[in-house]
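Undergrad: no sequence for this one, just the structure:
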C-alpha cells in the first residue's frame, strides 16, 4: 500500500532537486526520488555554509555518490537578520538556501525542489517551514504522512558506506544569547566533533557566560565522562561555568 501511494505521488513529477542536508530525512527523500523518478532525473544539492556541520556535508556527498546522482555543494549569503540571532533565525537561513536552490533547479531545468520535512517536524517550532511555502518546495515524507521512523528505516543501510546520522541540526542553533559569528560556529564544530562519537546527540549550548551541555537522547554519564567533556570544552572556550545535563 505504501509503495502504491508513493508511486501515485511521484507520478506528478518528472525530475527533481533534493535539498540534501546529510541527515536521515532528506536521505530518505533522495532514495525515494531515485526509486520512482530514476537517477537520471534526480539532482542533489547541499548548503555548505559555516553553520552546517562538516560531517553532515560529508554524509551528503557520500549519499549522493551512492545513489549516483549529481551532487552540488553551494554557499549562500548569510543575511543580517540571521546573524542577529532572532528566535526565527531559521526562517532567514532557509529563505537564502531556498533562493539558491531555486536558481540551481532552474539552471538544470528540473521540475521541483524536494526537502525532508516530515510529520514529526510538525511537533516542533520550525519557523523555516514558512520559507518552504514561499518557494513552493514539496515534502514527500510529510505529504505521504511519514515521520522520522520511516526515514530511519529507509536509510539504515547507508551505515555500510560510512554514513553516520547523529545531530541533524545546524551549529547556529547552539548559540543562545548573542550574535552568530564564524568564530563561535567553528568552536562549536570543533568541540562537538571531538565528543560526538563517544557521546552521540551531544549539543554544546553557548550562553553569554557559560556553556550548557545537553543530549538529545537521555544518557548516563560518569564523573570521568563529565571530566572528559569539560576538558574538551575548555580547549576551545574560556567560560566560567559549564553545566552538563545528562
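TA: Great, that's in hand. This is a predicted model, so every value here is computed, not measured. Residues are numbered from 1 along each chain as shown.

Undergrad: okay, CA-based contacts and neighbour counts for the rest of this
TA: OK.

Undergrad: would you list every one of the helices in this protein?
TA: Assigned by DSSP state H, the chain shows helices spanning 2-10, 24-37, 54-66, 80-83, 89-107, 129-134, 140-143, 148-155, 182-195, 223-236.

Undergrad: Can you check which of those gets nearest to residue 118?
TA: helix 140-143 (4.0 Å; CA to CA).

Undergrad: starting at the chain centroid, how far to that closest one?
TA: A distance of 17 Å separates the C-alpha centroid of helix 140-143 from that of its chain, computed with CA atoms, centre = their mean, to the nearest Å.

Undergrad: again with stretch 164-175
TA: Using CA atoms, centre = their mean, the offset of stretch 164-175 from its chain centre is 7 Å.

Undergrad: just stretch 139-151 next, same as before
TA: 16 Å.

Undergrad: Tell me which residues of that stretch come out buried.
TA: 139-142, 146-148, 151 (16 or more other CA atoms under 10 Å).

Undergrad: can you redo those as JSON lines with distance to residue 84?
TA: Output for these, formatted as JSON lines (distance: CA to CA, whole Å):
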{"residue": "139", "distance to residue 84": "29"}
{"residue": "140", "distance to residue 84": "32"}
{"residue": "141", "distance to residue 84": "32"}
{"residue": "142", "distance to residue 84": "31"}
{"residue": "146", "distance to residue 84": "34"}
{"residue": "147", "distance to residue 84": "32"}
{"residue": "148", "distance to residue 84": "31"}
{"residue": "151", "distance to residue 84": "33"}
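
Undergrad: and here's the other structure:
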C-alpha cells in the first residue's frame, strides 16, 4: 500500500533526527524534502547545487517549491566544470558530477550538525545506467525512496496526495545529459541547449529535450505531440531562433522523447550500478 510506504519514509526521517537534503527541485528530491520537513521541521535543510548545468528556471522553481513546503533552503556552488574528467563527457560523467556534489554537501552537513545527506534517487533509477549512484554511495549518502522501494509513478502519486502542485512536473535532468558521450561539454554549449529548451517550453511543450551533437540540435517531444508540433509551429521561425543560438542544423526526432535515450549506445556493455 502506498500509505504504508509513506509511513516507512516518515519513519526513516524520525530515526535520522536531522538531515540535509540534496535538493535539485525535481519531483523526487522535492517529495523527499517535503516529507523530511513534515517530520523534522527546522531540523531538515534543503541544499541546491548551482552550476552551469542547471537551468536558471529550474533554480527558480526549486526556490519557490522550497518556500511553499516551508523547508530551510540554501544554495551552494559546485565546480564540476573545472574537472576534465567531467567536461570530456565519458560514459561515467555522472560519477564525477555526483562526486563533486557530495564532496561539497558532506562537509557542509557535518559542519552544520547534520549526520545524514539524503538524495532523491527512486527505485526506477536503478534500472538505468547511472554511475553517479556509486559516487553518492561511496560518500555515505542515503536514498530513502530506494530504501522504501518507491517508484517514479509512486513519487507522483504521493506528491499529489500530499497536495504538492508540481506532482506532474516533467523530469529535468542536468543539461549535460543532452550531449552524446565523448563530446566535450562547455558552458557555452550548456547555455545554448538551455535557451533552446526554454524557447520550446514557451511554445507550450514541456516534456521535451533538445539533444546537441556538434552543430546539430535534435528536438525530442512526447510522441503524441509530434504531429501537432509540425502542424502548428512556425518552423522557419523555430529554425532561425535555434540558429541564432548557435546551432547550424535543426532536426526533429521522429521516435520522440524517451528518458535515458542517450544510454542506448552503451546498452550491452559491461556497465552496472546498484545500491547493494
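TA: Okay, I see it. Computed from a predicted model, the values in this text were never measured in an experiment.

Undergrad: tm score of chain vs chain?
TA: Once superposed, the chains reach a TM-score of 0.90 (TM-score structural alignment, normalised by the length of the first structure), with 243 aligned residues with a CA RMSD of 2.1 Å.

Undergrad: Compare the helices of the first structure and give me the one nearest residue 115 of the first structure.
TA: Proximity to residue 115 of the first structure (CA to CA) singles out helix 24-37 among these, at 5.9 Å.

Undergrad: Pull the residues that contact that closest one.
TA: 7, 10, 13-16, 18-21, 39, 41-42, 44, 60, 63, 67, 114-118, 140-141, 148, 151-152, 154-155, 165 (CA atoms under 8 Å, 6 or more residues apart in numbering).

Undergrad: and if you look at stretch 148-168 of the second structure?
TA: 2, 5-6, 8-9, 27-28, 31, 122-124, 145.

Undergrad: Please, a ChimeraX command that selects the buried ones among the residues you listed?
TA: To isolate the buried members of these in ChimeraX, using 16+ other CA under 10 Å:
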select :5,6,8,9,27,28,31,122,123,145
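
Undergrad: Among the contacts of stretch 148-168 of the second structure, which pair sits farthest apart?
TA: 8 and 27 (18.9 Å).

Undergrad: tell me the most buried of the helices of the first structure?
TA: For the helices of the first structure, the largest average neighbour count (mean count of other CA atoms under 10 Å) is found in helix 24-37, namely a mean of 22.

Undergrad: what's the angle between that helix and helix 54-66?
TA: 10 degrees (axes from the mean of the first three to the mean of the last three CA atoms, to 10 degrees).

Undergrad: So which bits of stretch 9-21 of the first structure are buried?
TA: Applying 16+ other CA under 10 Å to stretch 9-21 of the first structure flags 10, 15-21 as buried.

Undergrad: any idea what residue 132 of the first structure aligns with in the second structure?
TA: Aligned counterpart of residue 132 of the first structure in the second structure: residue 136 (TM-score structural alignment).

Undergrad: which non-adjacent residue is nearest residue 51 of the first structure?
TA: residue 171 (4.9 Å; CA to CA, 6 or more residues apart in numbering).

Undergrad: Can you name the residues that contact that neighbour?
TA: Contacts of residue 171 of the first structure (CA under 8 Å, 6+ apart): 51-53, 185, 188-189.

Undergrad: Look up how far residue 72 of the second structure lies from the residue mapped onto residue 13 of the first structure from the second structure.
TA: When the second structure is aligned by TM-score structural alignment, the residue opposite residue 13 of the first structure is residue 16. As for residue 16 of the second structure, its distance to residue 72 of the second structure is 17 Å (criterion: CA to CA, to the nearest Å).

Undergrad: ok, back up a step: as JSON lines, the helices of the first structure with distance to residue 205 of the first structure would be great.
TA: Formatted as JSON lines, the helices of the first structure follow (distance: least, CA to CA, whole Å):
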{"stretch": "helix 2-10", "distance to residue 205 of the first structure": "39"}
{"stretch": "helix 24-37", "distance to residue 205 of the first structure": "23"}
{"stretch": "helix 54-66", "distance to residue 205 of the first structure": "18"}
{"stretch": "helix 80-83", "distance to residue 205 of the first structure": "17"}
{"stretch": "helix 89-107", "distance to residue 205 of the first structure": "16"}
{"stretch": "helix 129-134", "distance to residue 205 of the first structure": "23"}
{"stretch": "helix 140-143", "distance to residue 205 of the first structure": "29"}
{"stretch": "helix 148-155", "distance to residue 205 of the first structure": "24"}
{"stretch": "helix 182-195", "distance to residue 205 of the first structure": "8"}
{"stretch": "helix 223-236", "distance to residue 205 of the first structure": "11"}
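
Undergrad: Quick one, which of those helices gets closest to residue 74 of the first structure.
TA: helix 89-107 (8.1 Å).

Undergrad: wait, which of the buried residues of stretch 139-151 of the first structure is closest to residue 106 of the first structure?
TA: residue 139 (18.5 Å).

Undergrad: tell me the contacts of that closest one?
TA: Counted by CA under 8 Å, 6+ apart, residue 139 of the first structure has contacts 114-118.

Undergrad: This completes my enquiry, with thanks.
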